[in-house]
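Asks: Following is a predicted model, sequence given first.
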Amino acid sequence: MKAKEISLPVDDGSLTALDFGGTGHPVLLVHGSGHNAAAWTDVAFHLTDHCRVVAVDLRGHGQTRIDSSNAEQYWHDLAGAARSLGWEKPVLVGHSLGGYAVTAVTAGGRIRPHAVCVVDGLVLNDREAAVAEQRKWTTPEAMDQVRAQFRYGWSAGPDQIREFIEQSVREAPDDWLNQGARPGLLRKVLERSFSRHEHSWLRRPTPEQIAVISAPSPDAFVYPSVEVYEHLTCPVTIVLPEQGFYAARRAEVRAVVEARHDRELVEMDTHHNVPMARPAELARVILDLIPPNRLATGE
């Protein structure tokens, strides 16, 4: 589907976003680490008959030019994006890193959403264990790992980029992350992950950006640990894929869900990359969060 590229002013710059249009209750879609707004294209296709849909490129990702200088900016920005759109009480949907982003911006009181949908983007450790886990992603070894595995921070020319994208599409059926994704969608996401940098093109995020957002202050009120869910008072739906990152911790996920009556767990037979592998199923979950009187009315 055709989306309009828009700019959403935030505190110190702007986020680039894809406006998929539609009529009805506002839905803000937030991608995971290494992805960008294009990853939501097929989900948005199933939403726009009923909702007003925008997907953002987080700092350091896609076509957004600003980077993070601290660990909280990228999720703080979601409040600025909602203000720029003139939205009140949107449904927030986040995948992977974006799942924590929509959780954090709600827990911090920067947005009061109608509902939150977290797609395989959970934080389940207590703060002490979480601090130790976060530090792992700030080490030189971790940065080398993401460079080698995903080519984040890779500076390349147009021919190299085309070759990389086509190889990724060919290998997608056997790729743990991209299996089941529509080839054209995978191309869009990969193309959008490169931005012009000096005399070449840079694949984002860079490992350095991953290290920055992985280093929140251990004393922060909102921290990527399981205690963050205590600050969520709106309806929450958690999507847990059977082959996802948290499938082995189902009991802990259920404990988060059972802590409040307005939370729901939806399990799917797929892998981590739910938005690209199971867009229609995920769209149905999101539509269930829309107030009945706001479906396709815009009221």
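Replies: All right, it came through fine.

Asks: CA atoms for contacts and neighbours, from now on please.
Replies: OK.

Asks: quick one: contacts for A39?
Replies: The contact partners of A39, by CA atoms under 8 Å, 6 or more residues apart in numbering, come to 31, 185-186, 188-189, 275-276.

Asks: List just the nearest of the residues you listed to I286.
Replies: Top of the list for closeness to I286, among those and by CA to CA, is P275 at 11.3 Å.

Asks: Please identify the helix or strand for that closest one.
Replies: helix 274-277 (DSSP states H and E).

Asks: neighbours of T233, just the number please.
Replies: When neighbours are defined as other CA atoms under 10 Å, T233 has 15 of them.

Asks: show me where the chain has helices.
Replies: 41-45, 73-85, 97-107, 127-136, 140-150, 158-171, 183-192, 207-213, 250-258, 274-277, 279-287 (DSSP state H).

Asks: another structure for you, compare them:
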Amino acid sequence: MSDMTIHSGSVPIATRDHGGDGPPVLLLHGGGGNLLGWRDFPNRLTPAHRVVSFDLRGHGHSGDGDWDTASLLADIRAVADHFGFDEPALVGHSLGGMLSALWARDNPGCPAAVSIDGHRSAATHEHNYDGLDPETLRADLKAITEVFDAQTAALERPVPPEQLEAMRAMRSPDEGEAVFEARLQRDLVERDGQTYSRLGADTARLLRVMPEFVDAVPVLNDVAVPFLMLLATRDFPGLPPQFGPLMAAHRAGLRRDLATVRQTRPNLEVTEVDGSHGMVSERPDEVAALVLDFLARDRN
């Protein structure tokens, strides 16, 4: 395993080469995360693949730059080219899964791509939900949007010490303290003697209004390569219980719309995982087995 910084145009991109033998795979983390969020997941893939992960621009140890899909896809190309990967498979979580879909759409030579619960924002268009009456839906959407607005605004302020301690208290027993602390610190930045989130408020606002972040499902209509979508069946960890019905309607809308896509795109496979959006850390064996099986299939 080795770390290095490459450049995508003028933006430095922090990468980690996990080694391994076999066809190349790029790992794309989710919004607000970093490459350490994969934890030991890459090691589950390296017996069959050469695996490289990297921090998205505006995240972790990578630099800042324009925030748009063209720039993000250019970063993926820069990483692939640096490592000599002509046609890597992509495995992305959350935002990374949405980017995997965009990459697969634009690169028909991509051997396969996987999205781990990367499909559409929890606060998306009204027609993307199914099973709630319109009045309740609009009220819940307004409420959850206000929660996200408050979270975004908080990124402009230093992280309170009590919040850092609360985050440390949530460390799972199976993640060593040093490993957890390294992952946490990669999500933070020091400015003027204060600790801030590495993901800034401006980037978070741009992320939230990206059309593909609001809803990446339509992108799949134009993806011709083998594509696996892993869907969580449980709510986001820490989500207030009041949003349970909204999230159930969100999942129902996803099942409906992905089934519609599959009518014309049999290359799309959808598998539900009994876990939350954090399934990579919750159920690493199951998720890795699903990914490995999908990437290993002989499609000739």
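Replies: Cool, got the structure. Everything numeric here is computed off the predicted structure, so don't read it as measured data.

Asks: ok so, going back, who wins for proximity to P26 of the first structure among the helices of the first structure?
Replies: Ranking the helices of the first structure by distance to P26 of the first structure, with CA to CA as the measure, places helix 73-85 first at 9.4 Å.

Asks: so the helix holding P275 of the first structure matches what in the second structure?
Replies: When helix 274-277 of the first structure is aligned against the second structure using TM-score structural alignment, it corresponds to residues 279-282.

Asks: Return the mean post-superposition distance for that stretch against the first structure.
Replies: With both structures laid over each other, stretch 279-282 of the second structure and its partner residues in the first structure are 1.7 Å apart on average (mean CA distance after the TM-score superposition for the first structure).

Asks: Okay, buried residues for that stretch please.
Replies: Under the neighbour-count criterion of 16 or more other CA atoms under 10 Å, stretch 279-282 of the second structure has 279-281 buried.

Asks: One more: stretch 79-87 of the first structure?
Replies: Residues of stretch 79-87 of the first structure classed as buried by neighbour count (16+ other CA under 10 Å): 79-82, 87.

Asks: again with stretch 151-159 of the second structure
Replies: Along stretch 151-159 of the second structure, these residues count as buried under the neighbour rule (16+ other CA under 10 Å): 152, 155, 158-159.

Asks: rewinding a little: what does the match of helix 274-277 of the first structure contact?
Replies: Stretch 279-282 of the second structure is contacted by residues 38-39, 41, 232, 273, 275-276, 287 when judged by CA under 8 Å, 6+ apart.

Asks: May I see the residues you listed organised as CSV, with distance to G60 of the second structure and neighbour count added?
Replies: Listed next are the contacts of stretch 279-282 of the second structure as CSV, based on distance: CA to CA, whole Å; neighbours: other CA atoms under 10 Å:
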residue, distance to G60 of the second structure, neighbour count
W38, 13, 20
R39, 14, 15
F41, 18, 17
A232, 25, 20
V273, 28, 19
G275, 26, 18
S276, 23, 18
V287, 24, 19
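
Asks: which one of those residues is nearest V217 of the second structure?
Replies: When these are compared for distance to V217 of the second structure, the smallest value, 15.2 Å, is given by A232; criterion: CA to CA.

Asks: And that closest one, what's its match in the first structure?
Replies: Residue correspondence to the first structure (TM-score structural alignment): A232 of the second structure is matched to P241.

Asks: pretty sure L240 of the first structure contacts V266?
Replies: Yes. Taking contact to mean CA atoms under 8 Å, the distance of 6.1 Å between L240 of the first structure and V266 places them in contact.

Asks: The two: which has the busier surroundings?
Replies: L240 (26 against 12).

Asks: and the closest residue to that one other than its chain neighbours, how many neighbours?
Replies: Distance criterion CA to CA, 6 or more residues apart in numbering; nearest residue to L240 of the first structure, sequence neighbours excluded, is E267 at 4.8 Å. Other residues near E267 of the first structure come to 13 when the count uses other CA under 10 Å.

Asks: how many other residues sit next to D293 of the second structure?
Replies: Other residues near D293 of the second structure come to 10 when the count uses other CA under 10 Å.

Asks: now do E126 of the second structure
Replies: The local packing of E126 of the second structure (other CA under 10 Å) involves 14 other residues.

Asks: distance of it from D117 of the second structure?
Replies: The spacing between E126 of the second structure and D117 of the second structure, counted by CA to CA, to the nearest Å, is 19 Å.

Asks: swap in L206 of the second structure?
Replies: From L206 of the second structure over to D117 of the second structure (counting by CA to CA), the distance is 20 Å.

Asks: So for those two, which sits in the more crowded spot?
Replies: More neighbours sit around D117 than around the other of L206 of the second structure and D117, counting by other CA under 10 Å; the figures are 26 against 13.

Asks: For the corresponding residue of the first structure for R105 of the second structure, which non-adjacent residue is closest in space?
Replies: Taking TM-score structural alignment as the criterion, the aligned counterpart of R105 of the second structure in the first structure is A107. Ranked by CA to CA, 6+ apart and with sequence neighbours excluded, the top spatial neighbour of A107 of the first structure is H231, at 4.9 Å.
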